[in-house]
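Peer 1: I would like the atomic coordinates for the input below:
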Amino acid sequence: MASMASTTSTATVPPPPPPPSQGKREGDISDSFASLSGLNATPLADRYRQLKLSLVADHDEAQIVASWERLLDVLKEENDTIARLGPDVIPSLRFSHLDEDLQSQRSELKKRGVAVVRGVIPRDEARAYKDSIEQYVAENKDKTKGFPPENPQVYELYWSAAQLAARGHPNLVQTQKRLMQSLWHVSNPEAPVDINQPTMYADRLRIRLPGDARFALGPHQDGGSVERWEPQGYGLGKVYDEVFRGQWEEYNAWDAGKRAAAVCDLHSGLGACSVFRAFQGWLSISDVGPRQGTLLVYPLASLATVYTLLRPFFAAKRSVDAVSPTEFLSKENWQFTSGSAMNSDLQGATPGHGQEFPDGPDGHTLHPHLELARTMVHVPQVAPGDFVVWHCDGIHAVDKVHNGTSDSSVMYIPVSPLTEVNARYLVRQREAFLTGLPGPDFPGGKGESEHVNRPEASALGSEEARQAMGLAPFVAGKDASPGAQAITNKANAILGFP
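Peer 2: Below is the predicted model:
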């Protein structure tokens, strides 16, 4: 493996250390989710009951109840719209007209929290990525792990030449920047975050074959689960304070300044993301459409989060078996729980795993007002080189069965701004890259450290790509806010640049 000096950057970077000791055991993507890893649902510890009581203790109960009832009214109307429109509800942007499309669809993009950006990388180039990956797997067949182990659909690969090329592609970097600049903002100019400088987050890839039913990941949110309620989690950034006060209409899901302070992995889960991803995303390297092993989303990112956060504080007066579905969902059937009636439930949340939206033990959904059976919609048809993104709080899933006739293949590539948490992660990820080990957030083991034809650091050709990987110093723009300039300086110091 080449040293840092093999890149064209003029900055001096410390030489790669010996392979870092991975604190996490070996595993795969199933370890990130309670449902895939086979965990049985068990009640949360009593401290979560106490936490719930503390979150609403100083707020007006009537105000919280009124906000819940307003939310249910809005959800009912919006769910009908989603069910009627299906995949057409998801905005599509053109890379060739990106600024124009972002401007004209900005309001809808922020409402939906999901988009397809078409033609980010030329079709033939993106399609060739898959050929390159398949060759890399074939060359390292006995060393490459995946899920499920007997017939991998999601590979534990992070450092293939194709992944490096895609993450650092000038078109993709430009798309990442414009998405953050157009849809996110920083309300406090002193907040230490720069949405003009993307950072790289090395994730896995998927080559899902026709007929697969094992990678059946149901509706979920990434970025932790219980952390959304915990004061040392998202509470550090006061991300959701308005929701717990009963003023959810004032909650802004797109304020990067608040997110920069949040901690989304308090429990060191295998595959639990510890960085701030403004968007999660994947780059398609195959043609894929609905029911062909693709993504489904609930296209109301902000409202979904508000409902998820408030749901643990309300219980049905009459069960779904006792009344009609309409009566069960009506706001008159739901009551606020407080005092001795409060329990520790955070529906679908399991420490160390993602937030899931499963059916309950009696077969009924735990989050009924989202009506996910009819509101989880497929991403529309995509082609190699299309980039699909969704808000970091967005509820998403994958087809339970791949009913297509060809593979459904993507590389997971999020959109992450420059923050202190992200810079500290880059230091550890840079070490993992140079030694071929999995990134710090992911299950441990040898990874690709013994793979043949693993690319060298020089494969990250552009200066922007090297910056995003922590191989070159970041440079704040001339009009950078005080907070953006401060985090640029701090990040460079963290990364070892003068």
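
Peer 1: Going by C-alpha atoms from here, please, whenever you check contacts or count neighbours.
Peer 2: Fine.

Peer 1: my guess is Gln221 contacts His391, does it?
Peer 2: No. Applying CA atoms under 8 Å as the test, Gln221 and His391 come out as separate, 9.8 Å apart.

Peer 1: quick one, which of these two is more surrounded?
Peer 2: Neighbours were counted for Gln221 and for His391 using other CA atoms under 10 Å; His391 has more, 27 against 23.

Peer 1: mind checking the SS state of Arg430?
Peer 2: When the structure is reduced to helix, strand and coil (DSSP: H, G, I helix; E, B strand; the rest coil), Arg430 reads as helix.

Peer 1: Burial check on it, number of neighbours?
Peer 2: With neighbours defined by other CA under 10 Å, the count for Arg430 comes to 23.

Peer 1: What of Thr199?
Peer 2: When neighbours are counted by other CA under 10 Å, Thr199 comes out with 30.

Peer 1: To compare against the first, here's the next sequence to fold:
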Amino acid sequence: MLSTTRTTSLKLRPRSLWPAVSQCQHLFLTGRTVTECKKDGDISSVFRSLSGGSHAESLPPRFADVKRSLLARAQNRDVLYASWNRLLQRLQEDIRIIRDKRPTIIPEIQFSDLDKPSSDFSKAFKKRGVAVIRNVVPEKEARSYKEDAEKYIAANPSTRAFPPHDPQVFELYWSRPQLTARAHPNMIKTQRFLMSYYQSSNPDAECSTQNPLMYADRLRIRQPGDAGFALGPHVDGGSVERWEPEGYGRGRVYDKIFDGAWEDFDPWELSTRLDAVSDLYQGAGACSMFRMFQGWLSMSYTGPHEGTLLVNPLFNLTTAYYLLRPFFTPKHSPPATSFSPEFLDPHNWTLENPITPDLQGSSPGHCQELRPRWHPHLDLPNTMVHVPRIAPGDYVAWHCDTIHAVDALHRGKRDSSVMYIPACPTTRANLDYVVRQRRCFEQGIPAPDFPGGKGESEHVGRPGIQELKDISEVDGLRGAGYAPFDVVTATSRGEAAVLAYGSKLLGF
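Peer 2: Modelled structure (predicted):
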């Protein structure tokens, strides 16, 4: 189904830097190097903080050159310094708002209202980058997903999970309840709704937000008392790639920020994201697909401090901050126990000289992690906000730039269970991924972005192609790569082009 003869002269990194994987094939698709399979692992592969790595390790000297190149973009160093000062002032103001409105800061909407969202919801959603959509799947059905998943796990005790001694996150991608939830008509409608908030300044951008593509991700069944699955504040979709010219630089995603005009950066502009590369190092948990939103569907009742999600609703400001932070350094060291106003004051911060390779919280092959000691002005202990109490069938979604975390300790009395289901548009790169993902589904091995191994290939009760067809309507089959797209429905030349490309690539 996949031709390997389409190559390009653009190689994102030397072959010597490719990960050591056995029996894997390196392909060139849409100008990007991809790896057909990855090393065994689990969700800890994504996070240095979970996999035992140390952020004290320095980045290679070449990252200093990357930073020098970005510094040269601004008209002069004073322009970038002035933008940094404006950002710190704005952060102070908005952090006060977050502290005052914590319980109500995250917008919510009923699934039944998606056809007529209020202006208040839309305004809050675009400002905060996160939303709760209530009753996407009927509660009884959502609870049955967890029951069926638990039966599947019990029937297949070899299922890989994290932590191995006390499983909370399972390396499952192809169970029947997961396939059912991804293909559910209500889920697809919700994904369309969310992606409609993106727009393109280029009418010929080859992207369709009306045709969500399936992204097979894991599921979590986190038990009370668990402290192992403690994900601190982070942003998925790579780390060092955000600064690198061959990464997000290919799409010029963050140019406005590096130009010293962060106020003009539009996180909802989709055209710049289409060429961005978020997985230059293809770590065991790196994400190569463009996920406009990450999200999860709840299979249980859960509330704050009960093993649930935290997000940072400062949204756009945080993106500008963690991208600019590597260029600035304090004149005086922070106090031993807290960050004083004097330490945080803009007058205490100056542009680096000399330029170092430091990109705080970044490590090739991992996600971008954030910590108070690296990003003191974000006041993370106070600006990371719990999502509200969630019921089975509710869906939580957050923009791909959003900082998010997981409760360090599950203090609740019942499990906190979710299926990770992001919202992915139809693009050329995403279609290339779906072709590879389709083959993984048929073989029962983990999806391409995830740690490799035999996965579910020998699992009892694993669904096949016919089962997928039985539970899916045509939109669900399109998203999984098993039905052609309807080009007639396209509303632009770019959308028509990418849908035609998709049907041909998928063999229709």
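
Peer 1: Just give me the match in the first structure for Phe328 of the second structure.
Peer 2: Aligned against the first structure by TM-score structural alignment, Phe328 of the second structure finds its counterpart in Phe314.

Peer 1: correct me, but Thr383 of the second structure touches Arg96?
Peer 2: No. Using CA under 8 Å as the test, Thr383 of the second structure is too far from Arg96 to be in contact (9.3 Å).

Peer 1: What residue in the first structure is paired with Phe369 of the second structure?
Peer 2: Let me fix one detail, which is that residue 369 of the second structure is Glu and not Phe. Taking TM-score structural alignment as the alignment basis, one finds that Glu369 of the second structure is matched in the first structure by Glu356.

Peer 1: do the same with Trp398 of the second structure
Peer 2: Taking TM-score structural alignment, the alignment pairs Trp398 of the second structure with Trp390 from the first structure.

Peer 1: which ones are touching Ser457 of the second structure?
Peer 2: Contact analysis of Ser457 of the second structure by CA atoms under 8 Å, 6 or more residues apart in numbering lists 443-445.

Peer 1: swap in Gln335 of the first structure?
Peer 2: Per CA under 8 Å, 6+ apart, neighbours of Gln335 of the first structure: 65, 314-317.

Peer 1: Point me to the helix or strand that includes it.
Peer 2: Assigned by DSSP states H and E, Gln335 of the first structure belongs to strand 334-336.

Peer 1: can you check Leu471 of the first structure too?
Peer 2: In this structure, Leu471 of the first structure is located outside every helix and strand according to DSSP H and E.

Peer 1: that older thread, return the members of the contacts of Ser457 of the second structure classed as buried.
Peer 2: The neighbour-count criterion (16 or more other CA atoms under 10 Å) marks 444-445 among the contacts of Ser457 of the second structure as buried.

Peer 1: Looking at the first structure, which of the contacts of Ser457 of the second structure hold up?
Peer 2: Contacts conserved in the first structure for those, using both residues aligned by TM-score structural alignment, their matches' CA atoms under 8 Å: 443-445.

Peer 1: nearest to Arg86 of the second structure, of these?
Peer 2: Taking CA to CA as the measure, Ile445 is the one of these closest to Arg86 of the second structure, at 48.9 Å.

Peer 1: Let me know the secondary structure of that closest one.
Peer 2: Following three-state DSSP, the label given to Ile445 of the second structure is coil.

Peer 1: Skip the chain neighbours and tell me the closest residue to the equivalent of Gln282 of the second structure over in the first structure.
Peer 2: Structural alignment (TM-score structural alignment) places Gln282 of the second structure against Ser268 in the first structure. In space, not counting the residues next to it along the chain, Ser268 of the first structure is nearest to Gly352; the distance is 5.9 Å by CA to CA, 6 or more residues apart in numbering.

Peer 1: do the same with Leu495 of the first structure
Peer 2: Leaving out its chain neighbours, Leu495 of the first structure is closest to Val427 (CA to CA, 6+ apart), at 5.9 Å.

Peer 1: Which positions within stretch 186-193 of the first structure qualify as buried?
Peer 2: Applying a neighbour-count criterion of 16+ other CA under 10 Å, the buried positions in stretch 186-193 of the first structure are 186, 191-193.
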